[in-house]
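Colleague: Here is the input, now give the coordinates:
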Amino acid sequence: MESNIYTTKEIQERVDTYISQFKEGYFSPLSLMARLTEEVGELAREVNHYHGEKPKKSTEQEKTVEDELGDIIFVLTCFANSLEIDLSEAFHTSISKIETRDKYRWTKKD
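Modeller: Down below sits the predicted model:
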């Protein structure tokens, strides 16, 4: 039985295995940026439906915030793979910066 818990490396490898089977390969960075923007817009729409003031129309397809986050992870992974960026390393750099920069920015829990 296949596990549904992945490391970032496994995510990147699985996406690469999928994309590599097609002659077209990865989209260009500009196309991937457009796709990522589109997916973030879809996430915003779902958040507004479930946590905002705009209810879904009865004719709208049922999607969830979780579905849209998954789509964003897929496109983001395509973006990283196409530019040969290791997501774990990118995250490590980002979280280290945030943990240092914002160390005293927020009120700590007791």
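
Colleague: switch to C-alpha atoms for all contacts and neighbour counts from now on
Modeller: OK.

Colleague: in this structure, which helix has the most residues?
Modeller: Longest helix in the chain, counting residues (DSSP state H): helix 29-51.

Colleague: buried residues in that one?
Modeller: Neighbour counts over helix 29-51 (16 or more other CA atoms under 10 Å) mark 32, 35-36, 39-40, 42-43, 45-47, 49 as buried.

Colleague: Before we compare anything, build this one as well:
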Amino acid sequence: MTEKPESLKAMQKEVDTYIQQFKAGYFSPLSQMARLTEEVGELAREINHYYGEKLKKTDEQLKTVEEELGDVLFVTMIMANSLDIDLTEVFNRNMDKFNKRDNYRFERKDGKTHD
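Modeller: Okay, the predicted model is just below:
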């Protein structure tokens, strides 16, 4: 399988095309928040199974951290689409904020300590 490079815009459009085929369309923001919380909980459970002390039960379905992160991303895109939020713009603003605010917050590999 060949990987295709995708932008967040393209992924959001693909998610929108998927959702638009159903009569229900997008659920309310509150319902979406509940679903996102559920998916983050499932991700936390997988992290705990793989990296924590809580082992899976022998009859539990095998899932992966990757699969659960994918679910979180999908639901995040659904929420963003329904609220008309461009995740590319949000990402760019956040990276600008982090690069300015946290540029020297942690010890850097290049040894720099300030501008």
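
Colleague: ok so, going back, after superposition, how close is the longest helix of structure 1 to structure 2?
Modeller: Superposing on structure 2 and averaging over aligned pairs (mean CA distance after the TM-score superposition for structure 1), helix 29-51 of structure 1 comes out at 0.3 Å.

Colleague: ok, and what's touching that helix?
Modeller: With contact meaning CA atoms under 8 Å, 6 or more residues apart in numbering, helix 29-51 of structure 1 is reached by 54-56, 63-65, 68-69, 71-72, 75-76, 78-79, 82-83.

Colleague: so which of the residues you listed is the most crowded?
Modeller: In terms of neighbour count, Cys78 stands highest of the contacts of helix 29-51 of structure 1 at 25 neighbours, by other CA atoms under 10 Å.

Colleague: can you state the direction angle for the helix or strand containing it and helix 29-51?
Modeller: Per DSSP states H and E: Cys78 of structure 1 is located in helix 65-82. Angle between the axes of helix 65-82 of structure 1 and helix 29-51 is 170 degrees (criterion: axes from the mean of the first three to the mean of the last three CA atoms, to 10 degrees).
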